[in-house]
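Chemist: coords please:
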Amino acid sequence: MLTSHPTGLVRAAALPSGRIRSVAGTVGVLVAAVLLAVSHIYVTIPLVPAVAGEYATTVAAAGWIGSGFGFAFAVGNLVFPTVSDFVDPRRVMALGLLAVAGTGVVAGLAPNLTILIAARAVQGFVAPAVPPVALAYLPRVVPDRFRAMALAVLSSCFLLSGILGQAWSLSIGAAFGWRWSLGGLVPLLVVVAALVMMLPAASRPAAPGSFRTVLGTLAGMLRKPQMLAAYTGAVAFLLTFVGMYVALQASSAELGAADPVTGLLLRLPGLPGIVVGLFGGLFIGRWGPHRTGAGAFLVAAAGLGIEAAGGPLWLVLTGSAVFVAGLAVAVPAAVTLVGIASGPARGAGMAGYAFLVGAGASLGPLLAGALTGAGFAVTCGVLAVILLVPAAAFGASRRASA
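Modeler: Now for the predicted structure:
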């Protein structure tokens, strides 16, 4: 995944009591919860032109329905993992899903852009009550022999939601209008919130830390080259992922995808790349997180380079698949590096990582919007250069730790 916050992993021989007792059932509910929460980062990417048209404003102004969500999402990633150390994480996740549903209704009914942006910002703040808390909760209730695979599956949701969120908007928005894309997920959010409360109970961390403690610990960690490398990658992940898809949406007509069906087809090549991320653990076990991370970022940059080069549509789509595959492998490498650098303060390290991932998600639409006039190729080229920074940082941190 892009985030986690296990302040204390409890080894379990079997799932504690709960109405949903199987590992598959537990992971399935958490996957649904994370997909529903995180997809709201991406759900507005195809909607910006329609929103701008309805409110008679610029595309740049309407783009804040995504960036406002992203900034608030970053802050929420610092708050809710700490809250879940003191409150039942199932309750935190369930209330988070209900809050996302409620703000979705407000956003769908917004009479003007100001209220829409405000509703999206509140939604962005409450959405992190699900993904980082789910990744902290899962290791406490899943037996050891299933834990690595369960975490890998849950981690894949953070990029998969990017494809599914846009697919939802493209299909529902085309059929019923953009407002239904924001409010139409409410029934699913309510159902999954109820299922979350049926999950097994989890024991709490031995020594939960306060919000102030998290911030103080983070300040000390920033002196470590390994942590700086991982945090550089954290900013780059969704900055480039969201930025590329925003640019893709803006250039859809140029690429021959003016209607929703072909627009959806442009996004499908990302799915095989996300599957590659499930094997990230094998790459890390063989080459270590530094080499794996550096190589994965270079692969992602190369994919953007292929997209920037243009040419036949199939070549652009191939570049998209390579880009997503690189990011999908870089994510577990960065998470592993955070765990190594954090030591016993893993929770604080992961909270900072999650905050920066959210910050990157907010910066992606702004950067892509600023580069819109330059064209899709230039935007992909700039994003490729950005990915070279974490690639170099991962390589340098390996030398520093040798």
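Chemist: going by C-alpha atoms from here, please, whenever you check contacts or count neighbours.
Modeler: OK.
Chemist: give me the distance between residue 322 and residue 193.
Modeler: Per C-alpha to C-alpha, to the nearest Å, residue 322 is found 35 Å from residue 193.
Chemist: those two: which is more packed in?
Modeler: Counting neighbours by other C-alpha atoms under 10 Å for residue 322 and for residue 193 shows that residue 322 has the greater number, 28 against 24.
Chemist: hang on, isn't the more buried one packed against residue 307?
Modeler: No - judged on C-alpha atoms under 8 Å, residue 322 makes no contact with residue 307 at a distance of 9.7 Å.
Chemist: the stretch 51-200 of the chain: helices as residue ranges?
Modeler: 59-62, 64-83, 89-109, 113-126, 131-141, 144-176, 178-183, 186-196 (DSSP state H, counting those that start in this stretch).
Chemist: what helices or strands is the next helix-or-strand element following the last one leaning on?
Modeler: The element immediately downstream of helix 186-196 (helix or strand, assigned by DSSP states H and E) is helix 211-221. Here helix 211-221 touches helix 64-83, helix 346-370, going by 3 or more C-alpha pairs under 8 Å, 6 or more residues apart in numbering; DSSP states H and E.
Chemist: immediately after helix 211-221, which helix or strand?
Modeler: helix 225-250.
Chemist: which parts of the next helix-or-strand element following that following helix are buried?
Modeler: The helix or strand immediately downstream of helix 225-250 is helix 260-267, counting by DSSP H and E. For helix 260-267, a neighbour-count test (16 or more other C-alpha atoms under 10 Å) marks 260, 263, 264, 266, 267 as buried.
Chemist: please give the structure of this sequence too, so both can be compared:
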Amino acid sequence: MLLVASILVVGQMYIVMPLYGAMASDFAVTTSAAAWTSTAFGIAYAIGFLFAGPMSDRYGPRRMMVSGLLATAVLTGLVAMAQGLVSATVLRSLQGAAAATFAPAAFSYVAMRVRPGHRVFVLSCVTSSMLASAVLMQLAAQQVVSALGWEAAFAACAPALGIVALGTHFLLRPTPGSGGTSLLSALARMPRLYCQRRLLVLYLATMTLLGSFVGVFTAIAIGGVSNDPHSLLVLRVAGLPAMLAVPFLVAFLQRFSAIDRAAAGFLVAAGAAVMASLFDGQLSHQALALFLLAGALAVSAPALVERIGQAAPAERGAATALYAFSMFLGGSLGGQAVSAFAAGGIAPALMWIGAALLLGFVLVNLSRRL
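Modeler: All right, here's what the predicted structure looks like:
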């Protein structure tokens, strides 16, 4: 249930990307104007994390996941009924706020209810599903929009989210909340987590992780292969097998500490990005490099969650909420930053992505000394 929910919920960030053209035509606006439906979701999604973490601590992760999934299901269905750009943008922002309740609660649930021996495997599965949703939901939306229109993509997701909410309620175990701590008090303590030097550098490393991941898709889209549908498809899906395979390597990965796994993942991903830039124009070689990059990031992401949870065990929900906030903030900034370099081709953009990942490697190692 956690994996399916991860794909459906986090995938709502990406599902709209193939729909811009159809929405622009239907609403009689430009494609860039239609992209505001993505921006509105992203802003609300990032802000929502700041509230979702303390609420997960207060009310319990399972209750937060169930209520958040139900709210997301209703709002997703309403997006499909939007009659104009303004209403679609407002509904997407509300959808983003509701969807933000899932990730912090899911990470807290795993920490509370999964035995330590299985925890790395489950975290790897959840984070890999969240990363894989970028590919899966875009591909699914592209197929739906060509046959049934943009509304069908949201209309199909709404009942699916409702079913997952019911499954989450009946299949996941109850999780207690702290109860007594008010939401405002919990929010007031969150800046203190950012002021802890060890957590701060880990959050900064988290920003480089998703920023680089989103940056790769940005570079692929506008870096010189977008006019070749076959090449675009190959590069987009190149990392998917690696993301799905990483959880099955947990028996090996658990031999190493979370901090070692995170550092190694950043270093391999940085090398893969540089390798991909050197193979500009060689599709098979670039696809292999992006396969390695995606797999390495799928190793680092759960390791960072685990390390952050270890650093703030008493405020795990708030700490993981800031992790999720940092990830999405990095993703938003990464796409914009890479677009400035991608105009000159995919190679220079990938070089800058490699530099960002190397910075993440340095930050992770710096956290050892703090």
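Chemist: mind checking the TM-score on these two?
Modeler: Here the TM-score for the pair of chains, by TM-score structural alignment, normalised by the length of structure 2, is 0.86; 368 aligned residues with a C-alpha RMSD of 2.9 Å.
Chemist: re the thing from before, how about the helices of the stretch 51-200 of structure 1 in a markdown table, adding distance to residue 279 of structure 1?
Modeler: Shown next, in a markdown table, are the helices of the stretch 51-200 of structure 1 (distance: least, C-alpha to C-alpha, whole Å):
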| stretch | distance to residue 279 of structure 1 |
| --- | --- |
| helix 59-62 | 38 |
| helix 64-83 | 26 |
| helix 89-109 | 28 |
| helix 113-126 | 30 |
| helix 131-141 | 18 |
| helix 144-176 | 8 |
| helix 178-183 | 33 |
| helix 186-196 | 28 |
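Chemist: residue 346 of structure 1: which of the ones you listed is closest?
Modeler: Distance to residue 346 of structure 1, taken as C-alpha to C-alpha, is lowest for helix 131-141 among the helices of the stretch 51-200 of structure 1, at 10.7 Å.
Chemist: now that closest one and helix 89-109, what's the angle there?
Modeler: 160 degrees (axes from the mean of the first three to the mean of the last three C-alpha atoms, to 10 degrees).
Chemist: with structure 2 superposed, average distance for helix 131-141 of structure 1?
Modeler: Compared with structure 2 after fitting, helix 131-141 of structure 1 deviates on average by 2.8 Å (mean C-alpha distance after the TM-score superposition for structure 1).
Chemist: quick one: distance of that helix to the chain centre.
Modeler: 15 Å (C-alpha atoms, centre = their mean, to the nearest Å).
Chemist: try stretch 121-139 of structure 2
Modeler: 8 Å.
Chemist: structure 1: matching residues for that one?
Modeler: Aligned by TM-score structural alignment, stretch 121-139 of structure 2 falls on residues 149-167 of structure 1.
Chemist: all helices for the stretch 301-402 of structure 1, in order.
Modeler: Per DSSP H, counting those that start in this stretch, the stretch 301-402 of structure 1 carries helices over the ranges 313-342, 346-370, 376-401.
Chemist: of those, which approaches residue 174 of structure 1 most closely?
Modeler: In terms of C-alpha to C-alpha, the element of those nearest to residue 174 of structure 1 is helix 346-370, at 21.7 Å.
Chemist: which elements pack onto that closest one?
Modeler: Secondary-structure packing of helix 346-370 of structure 1 (3+ C-alpha pairs under 8 Å, 6+ apart): helix 64-83, helix 211-221, helix 225-250, helix 313-342.
Chemist: ok, average deviation of it from structure 2?
Modeler: Relative to structure 2, helix 346-370 of structure 1 is 2.7 Å off (mean C-alpha distance after the TM-score superposition for structure 1).
Chemist: what angle separates that helix from helix 64-83?
Modeler: 180 degrees.
Chemist: if we can go back for a sec, of all the helices of the stretch 51-200 of structure 1, which lies closest to residue 336 of structure 1?
Modeler: helix 144-176 (11.9 Å).
Chemist: which strands or helices does the closest one pack on?
Modeler: With contacts taken as 3+ C-alpha pairs under 8 Å, 6+ apart, helix 144-176 of structure 1 sits against helix 23-42, helix 131-141, helix 178-183, helix 260-267, helix 270-276, helix 313-342.
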